[in-house]
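Undergrad: My questions are about this predicted structure, shown below with the sequence.
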Amino acid sequence: MSEVLPHGPFRSRRGRIMATVMAVVSVVLFVALALLVAGPDATGGWVVADRIMMAVIGIGLALVLWRWAAIKAVPDDAGLTVQNLVGRRHIRWEQIDDVTFDEGDPWVSLHLTDTETVPVMAIQRADGADARAEAHRLADLVAASRDHS
């Protein structure tokens, strides 16, 4: 395992790889279907618009998967920028009350001082021991920020 910088970004390894592979498969599969499905001249019911829509669906699915692959959390001196599937948010270190990664949770959760809970999808259970190590690293960063306050 390579050494990770304390302030290096958090990213899911398996989630990013799976999303990237499935995005490529989506584009290839849907474009191939759009090109290979029988048209009206071969007793099929597909017209050009149907073929274009099939390709657009594949590309749209690939874009959603690309967004999943872009999930990350980036720490800096002031706090943590969390980019989940939908939205990006910067959370100051002093706003974070606790970091949890309970058994069965799909990803890490930040419990904020205002009682809000923010998921950190960049640290996912699917990464196994690496995810637990990253959760500890995040908790250590939060604890270190308190020491400097």
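TA: Received the coordinates, thanks. Only a predicted model underlies this, so the values are computations on that prediction, with no experimental measurement involved.
Undergrad: from here on, contacts and neighbour counts on C-alpha atoms
TA: Fine.
Undergrad: buried stuff in the longest strand anywhere in the chain?
TA: For the chain, the strand with the greatest residue count under DSSP state E is strand 117-124. For strand 117-124, the buried set under the neighbour-count rule, 16 or more other Cα atoms under 10 Å, comprises 118-124.
Undergrad: Output the contacting helices and strands for the helix or strand that it is followed by.
TA: Later in the chain than strand 117-124, the nearest helix or strand by DSSP states H and E is helix 129-147. In terms of contacts (3 or more Cα pairs under 8 Å, 6 or more residues apart in numbering; DSSP states H and E), helix 129-147 is packed against strand 96-100, strand 117-124.
Undergrad: then this one, side by side with the first:
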Amino acid sequence: MSDKYAPPTLPVTFRPGHTRAVLLTAGVAIFLVISGIAMLLEQLGPGDRLTFVITGALIFWVLAQLARVKVVADESGVTVVNIVTRRRLAWEEILQVNLRPGDPWVFLNLSDGTSLPALGIQPGIAKQRAIADAQALRALAEAHSAAPEAQDQG
């Protein structure tokens, strides 16, 4: 599959753009609505209003954390930023890039025998974009894992 696909120029960042836009827009809208309700309800005291505003801010913060996911590829490897974790991988650690039908996001099979979810590439709203991004990351991983072998043989 990656024989037909040339890897993109590095550095490159993969992130679910449509999902990110929806989450951030919803977060702002929810914050504004909850804060607006707090200001319009005359029977609320200052403490109650502050509680409403803080609740709206917390909801926005949670949605912003969901929107921060990404996969950044550069010459030395890949950084996977998920909801609460960030992991740096060397290219040699990535054995396989998988996005199977029905998967919620890309999975990276690693040399230590584990699999790392990469939420920065997810087919939720933009399926074709996620497939193209997964192919690009797969092509990059294959190109960079083949480079040391070519040097060893030469």
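TA: Cool, the structure landed. Please read all numbers here as calculations on a predicted model, not as lab measurements.
Undergrad: What would you report as the TM-score here?
TA: Superposed pair, TM-score by TM-score structural alignment, normalised by the length of structure 1: 0.88. Supporting alignment: 140 aligned residues with a Cα RMSD of 1.4 Å.
Undergrad: Now the helices and strands packed on helix 129-147 of structure 1 in JSON lines, please, with extra columns for distance to residue 25 of structure 1.
TA: Shown next, in JSON lines, are these (distance: least, Cα to Cα, whole Å):
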{"stretch": "strand 96-100", "distance to residue 25 of structure 1": "34"}
{"stretch": "strand 117-124", "distance to residue 25 of structure 1": "23"}
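Undergrad: Which of these sits closest to residue 6 of structure 1?
TA: Among these, the nearest to residue 6 of structure 1 by Cα to Cα is strand 117-124 (14.7 Å).
Undergrad: matching residues in structure 2 for that closest one?
TA: Aligned using TM-score structural alignment, strand 117-124 of structure 1 spans residues 115-122 in structure 2.
Undergrad: biggest helix in structure 1 by residues?
TA: Longest helix in structure 1, counting residues (DSSP state H): helix 13-36.
Undergrad: I would like the range of structure 2 that aligns with that helix, please.
TA: Counting by TM-score structural alignment, helix 13-36 of structure 1 corresponds to 17-40 in structure 2.
Undergrad: if I look at the spatially most central residue of structure 1, how far off is residue 99 of structure 1?
TA: In structure 1, the centroid-proximal residue (Cα atoms, centre = their mean) is residue 71; its distance is 3.1 Å. Separation of residue 71 of structure 1 from residue 99 of structure 1 (Cα to Cα, to the nearest Å) stands at 18 Å.
Undergrad: again with residue 124 of structure 1
TA: 14 Å.
Undergrad: shared neighbours, these two?
TA: Common contact partners of residue 124 of structure 1 and residue 99 (Cα atoms under 8 Å, 6 or more residues apart in numbering): residue 108.
Undergrad: looking at the helices and strands packed on helix 129-147 of structure 1, which is closest to residue 60 of structure 1?
TA: Nearest to residue 60 of structure 1, of all these, is strand 117-124, at 21.5 Å by Cα to Cα.
Undergrad: for that closest one, packing partners?
TA: strand 72-75, strand 79-83, strand 107-112, helix 129-147.
Undergrad: Burial check on the residue lying closest to residue 118 of structure 1 once chain neighbours are set aside, number of neighbours?
TA: Leaving aside its chain neighbours, residue 118 of structure 1 sits nearest to residue 110 (5.0 Å; criterion: Cα to Cα, 6 or more residues apart in numbering). Residues near residue 110 of structure 1, counting by other Cα atoms under 10 Å, number 21.
Undergrad: hmm, back to that, out of the helices and strands packed on strand 117-124 of structure 1, which gets nearest to residue 64 of structure 1?
TA: Proximity to residue 64 of structure 1 (Cα to Cα) singles out strand 79-83 among these, at 14.2 Å.
Undergrad: now the next helix-or-strand element following the closest one: which residue numbers in structure 2?
TA: Heading C-terminal from strand 79-83 of structure 1, the first helix or strand you meet, by DSSP H and E, is strand 88-92. Using TM-score structural alignment, strand 88-92 of structure 1 lines up with residues 86-90 of structure 2.
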